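Q: Sharing a model that was predicted from the sequence below.
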Amino acid sequence: MGEKLKVGLACDARYMDRGIKDHEVETLNEFATFEWREFTESSDWYSPPISSEDVVADFIDFASGVDAMVVCHGSPRVTPEILDATPNLRLIGELEGDRFAQRIDVAACIERGVKAVDTTHASSLPVSEWALAMMMMGLKKVGAHYRRMIAHEEWGTGYQRVHHPDFQMMGDLTGRTVGLIGGGNIARRLIELLVPFRVDILVHDPYLPRELASAMNFTMTSLKNVMSIPDVVVCLVPHTPATEGMLGAKELGWMRHGAVFVNVSRGQVVQSDALIDRLRQNDIYACLDVFDPEPVPVDSPIRHFWNVFLTPHIASTVDGTGISFFGEMIDELRRFHLGHDTKHDLMPRTLANRRGESPGDLDAVR
């Protein structure tokens, strides 16, 4: 394999303790040297960290000794200044479980030929699994039946039970039509999980090339069609300037009687008041892992609707044996070291998405 890749990790002590497993470091050491340095910069998913000159100088000193730098919570932003001062850097990796973290100046990396990757896809498996579970729970109106059970209500037997109004909107998933708003990593994994159910899948995503629809056997179409035709609509879009409040009264009004709405992406893409008003009509069912704001206010009407099943943003949450963003990053680093293409590059379309723009060079449905 030749000379080992020199890898650095810049993050706070909390992430190092909770997010980096010993066996993963052992795996990395098979083909790389590894060094961690603690940084404690404050940041969030929507704005970059602002660092002092001393912190930047410390980061440059650290990055000057490695080929690949992995950043996460606590790291300063990788800026043009830092990249110009560290010509040895060939790869920057983001461990944040959100493709829109702001710790890497992706445009500056592209201009300088530095590869930028992230591990957003690591959470795709559990989120897609929870989306599938919510789809089935919505079709069975699990929330309403659970509320009846804990309220000690009688539901009858035989003819009485089957003809109760709440049972008239129940159904299975097999053979249904499913609409996906967003066609990223989570959607693609969900499409794989849906194969045994023989569903028809409609997708709205202005960033997808048409070739993907043929390869994965789904139909690309308008947002109106995705909202109005399917039995189940699943919201999977990230929160960007373009998707902020994209589903309002008009869009939710397109949903047909008895349809199920699932949201496992971000609460901010749905106008909460409009969703509450739509649910008050009691002719659709919603399964929501996210809401705006979070946590759901204790006095919010949505807590009391029987046609709603709520969970507290748990879709990506797993125990220690589950997903590992660092483990996924190790796979990318190994591919890079071996001269293979990396799988999860941050590219110009990522920047366009962050700005809420549709990349005009993509042959996609607008």
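A: Received, thanks.

Q: use CA for all of it now, contacts and neighbours both
A: Will do.

Q: Just name whatever secondary elements the top helix by length along the chain is in contact with.
A: Across the chain, the longest stretch assigned as helix under DSSP state H is helix 124-139. When contacts are defined as 3 or more C-alpha pairs under 8 Å, 6 or more residues apart in numbering; DSSP states H and E, helix 124-139 sits against helix 185-194, strand 232-235, strand 260-263, strand 285-288.

Q: contacts for it?
A: 143, 169-173, 185-187, 189-190, 193-194, 232, 234, 260-264, 285-287, 309, 315-318 (C-alpha atoms under 8 Å, 6 or more residues apart in numbering).

Q: report the angle between the axes of it and helix 185-194?
A: If you take axes from the mean of the first three to the mean of the last three C-alpha atoms, to 10 degrees, helix 124-139 sits at 60 degrees to helix 185-194.

Q: Centre of the chain to helix 124-139, how far?
A: 13 Å (C-alpha atoms, centre = their mean, to the nearest Å).

Q: which parts of that helix are buried?
A: Buried residues in helix 124-139, counted by 16 or more other C-alpha atoms under 10 Å: 124-132, 134-139.

Q: Comparison target below:
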Amino acid sequence: MSSTPPRPRALFAMGRRHRDALFPSAAVDRLTRLVDIDPHVVAEDFAPVPHLAAVEILITSWGCPPLDDAVLTRMPALKAVVHAAGSVKHHVTDACWDRGLLVSTAAAANAVPVAEYTVAAILFANKRVLEIGGLYREHRNALDWTARFPGFGNYRRTIGLVGASLVGRRVLELLRPHDFDILLADPHLDPEAARSMGVRLVELDELLAASDVVSLHAPALPETYHLLDARRLSLLRDGATLVNTGRGSLIDTESLTAEALSGRIHAVLDVTEPEVLPATSPLYSLPNVLLTPHIAGSLGGELLRITSSALDEVERYCSGREFAYPVTRAALTTSA
């Protein structure tokens, strides 16, 4: 007589408010059919959590404490970390890789709304929607927009993507139906791979000088800190728009502020350095700058896409299959 194998023991490790947002009752019901978990226990700090020794799967998200040697010593049965968010750099340590833990991420799911925001920003930038909307609000009558913005519009504009990340690749897919010329700069990509993606690989300086809109999708690494400094920002053509949904540290904020104050370029910034900018920053009020408070990523109902991805990964693990979205130690050296 066969018996049903025991379900693996799992634990939520994240900020409680994130657990509540990511795992409504329907998601918890699906999860409890897959694993043995107390949905009311959420580890924001591992120190007070009892019975860690039996935990086989950690379901993590924003606010998960670091999984260092001391924590892993208390979890000898731990085999997998399923991250219901994007980057795992904040909690997956070298000790996890040394243990040989399996790690999964929902970064691909989180990339979707970021890419959607980016494409909307690109289309609005070329159409000068923000500037025209502001002028229309002030004057309350139609002006000669073609005379005011000669050549505006999206046809045959050149879009430069910096970084072939998950978001960068998703942006590329969403841009395909439009009549754009697309350039890509990424030091970790070879020309053949770029051609297979339908884009032309160029050096960053060439991309900056040739693009009507530049969108940043590079990771925050030591070599990408202030990737766009004063010299590179000066390469942007007059009237170009810079979109940053990546990391604030990619841009030298002081140099960008100077360029924006001159009125020479436009910017759409969902991330900044620092985040939040000082209240005195001119970037808040400049008509050629749109600041949003880090909203491009998954929020509201979009969080359920992340939940679905994480639950799919838990199901794959429980059925003995490989993760669809695994993370490796090597991959983290060139990712966000």
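A: Thanks, I have the structure now. This structure is a prediction, so every number in the text was calculated from the model and none was measured.

Q: that older thread, for the longest helix of structure 1, grab the matching residue range in structure 2.
A: Using TM-score structural alignment, the residues of structure 2 aligned to helix 124-139 of structure 1 are 111-126.

Q: Tell me roughly how far that stretch lies from structure 1 on average.
A: Compared with structure 1 after fitting, stretch 111-126 of structure 2 deviates on average by 0.6 Å (mean C-alpha distance after the TM-score superposition for structure 1).

Q: Going by neighbour count, list what's buried in the helix or strand that the longest helix of structure 1 is followed by.
A: Using DSSP states H and E, the helix or strand that follows helix 124-139 of structure 1 in sequence is helix 142-150. Buried positions in helix 142-150 of structure 1, judged by neighbour count with 16+ other C-alpha under 10 Å: 142-145.

Q: same check, this time on stretch 248-257 of structure 1
A: Quick answer for stretch 248-257 of structure 1 (16+ other C-alpha under 10 Å): 248-249, 251-253, 255-256.

Q: which other residues reach it?
A: Contacts of stretch 248-257 of structure 1 (C-alpha under 8 Å, 6+ apart): 224, 227-229, 231, 270-271, 274-275, 278, 283-284.

Q: Could you give the separation between the terminal residues of that stretch?
A: Terminal residues of stretch 248-257 of structure 1 are spaced 17 Å apart (C-alpha to C-alpha, to the nearest Å).

Q: Just tell me the aligned range of it in structure 2.
A: So stretch 248-257 of structure 1 sits over residues 229-238 in structure 2, by TM-score structural alignment.

Q: Where does stretch 302-313 of structure 1 end up in structure 2?
A: With TM-score structural alignment as the criterion, stretch 302-313 of structure 1 aligns to 283-294.

Q: Could you pull out the buried residues of the matching stretch?
A: 283, 286-291, 294.

Q: export the buried residues of helix 142-150 of structure 1 to a markdown table and tack on distance to Val114 of structure 1?
A: Below are the buried residues of helix 142-150 of structure 1 laid out as a markdown table (distance: C-alpha to C-alpha, whole Å):
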| residue | distance to Val114 of structure 1 |
| --- | --- |
| Val142 | 49 |
| Gly143 | 49 |
| Ala144 | 52 |
| His145 | 54 |
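
Q: out of these, which one sits closest to Asp58 of structure 1?
A: When those are compared for distance to Asp58 of structure 1 (C-alpha to C-alpha), Gly143 wins out at 52.3 Å.

Q: all strands for structure 1, in order.
A: 5-11, 32-38, 68-71, 91-94, 115-118, 177-181, 200-204, 219-220, 232-235, 260-263, 285-288, 308-310 (DSSP state E).

Q: can you name the residues of structure 2 that the third one overlays?
A: Yep, that's strand 68-71 of structure 1 we're talking about. Going by TM-score structural alignment: strand 68-71 of structure 1 matches residues 57-60.

Q: on average, how far is the matching stretch from the matching bit in structure 1?
A: Mean deviation for stretch 57-60 of structure 2: 1.7 Å (mean C-alpha distance after the TM-score superposition for structure 1).

Q: sorry, back to before: write the ChimeraX selection for whichever of the contacts of helix 124-139 of structure 1 are buried.
A: The ChimeraX selection below is limited to those of these classed as buried (16+ other C-alpha under 10 Å):
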select :143,169,171,173,185,186,187,189,190,194,232,234,260,261,262,263,264,285,286,287,309,315,316
